[in-house]
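K.L.:
Need the 3D shape of this:
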Amino acid sequence: MKFADTLKILPEFAGEKLVLTDAAGTELATIANAPGTAGSFRVYAYLAQQYGAIDAEAAAEGLAIFAEHTEDASRHPGTHPNIDRLIAILATGTPLNARII
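P.N.:
Predicted structure coming up:
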């Protein structure tokens, strides 16, 4: 299934942005709920709701959701930072906490 199709079936989340933190609570990244990143915001919010944190299992599901974009991110590191982050979580097993503001 393509990313756009999967995105349609994910729940919507209200909020301005999603903040990602490490285990110590240090803010590592934000994903705005705005044009250009709203899809990533929705995926990460869904994963956080389902798994409680973005761990390796959540990252694997996230990469499947991003579908064709995951393949492109693998071929062109740095072009999809929100997908790159999931790839790194899957590789290291280091989870991130997420909260919507």
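K.L.:
C-alpha only now, for contacts and for neighbours.
P.N.:
Will do.
K.L.:
What is the subsequent helix or strand relative to the helix or strand residue 71 falls within?
P.N.:
Secondary-structure element containing residue 71, defined by DSSP states H and E: helix 68-75. Once helix 68-75 ends, the next helix or strand along the chain (criterion: DSSP H and E) is helix 81-92.
K.L.:
So what's the gap between that following helix and the chain middle?
P.N.:
Here helix 81-92 shows a centroid-to-chain-centroid distance of 9 Å under the convention C-alpha atoms, centre = their mean, to the nearest Å.
K.L.:
compare with the first, here's sequence two:
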Amino acid sequence: MSFKDILDTLPTIDHLAALELLHGDNVVARIENKPGQAGSVRVYHALFQEFGAIDAIAADKGLRLYAEHTADAEAFPGKHPNIDRLIALVDGGTPLAVRLVAA
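P.N.:
Okay, here's the model as predicted:
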């Protein structure tokens, strides 16, 4: 399945303005629910709903959800920071908590 097809199977995010990723009390990333980032909000939101945080197991599933974009991110580090973050988690990075920001 393509990323677009996978997105259609994930829970909606109409109720969110953004999603923040935290390491302890520190916000390490904020992904806005806007064009160009909404797909990532949808992926991270689905992972949070299933796993309760973004750890190596959630990140591994996230890389599968990103489908064809994961290969592009691996080929061009820095091009897809939200995928790069998941790759780092699979490689032993510190798990991240999630804070949902209501719309």
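K.L.:
Tell me which residues of the helix holding residue 71 of structure 1 come out buried.
P.N.:
Of the residues in helix 68-75 of structure 1, 69-70, 73 count as buried by neighbour count, 16 or more other C-alpha atoms under 10 Å.
K.L.:
Next up, the contacts around residue 12 of structure 2.
P.N.:
Applying C-alpha atoms under 8 Å, 6 or more residues apart in numbering to residue 12 of structure 2 gives the contacts residue 42.
K.L.:
ditto for residue 19 of structure 2
P.N.:
Shown in contact with residue 19 of structure 2 (C-alpha under 8 Å, 6+ apart): 30-33, 41, 44-45, 98-101.
K.L.:
now, the most widely separated pair of the residues you listed?
P.N.:
For the contacts of residue 19 of structure 2, the farthest-apart pair by C-alpha to C-alpha is 33 and 98; their separation is 14.5 Å.
K.L.:
one step back: can you provide the mean distance from the helix holding residue 71 of structure 1 to its aligned counterpart in structure 2?
P.N.:
Compared with structure 2 after the fit, helix 68-75 of structure 1 shows a mean deviation of 0.2 Å (mean C-alpha distance after the TM-score superposition for structure 1).
K.L.:
Report the aligned residue range of structure 2 for that helix.
P.N.:
Alignment of helix 68-75 of structure 1 against structure 2: residues 68-75, by TM-score structural alignment.
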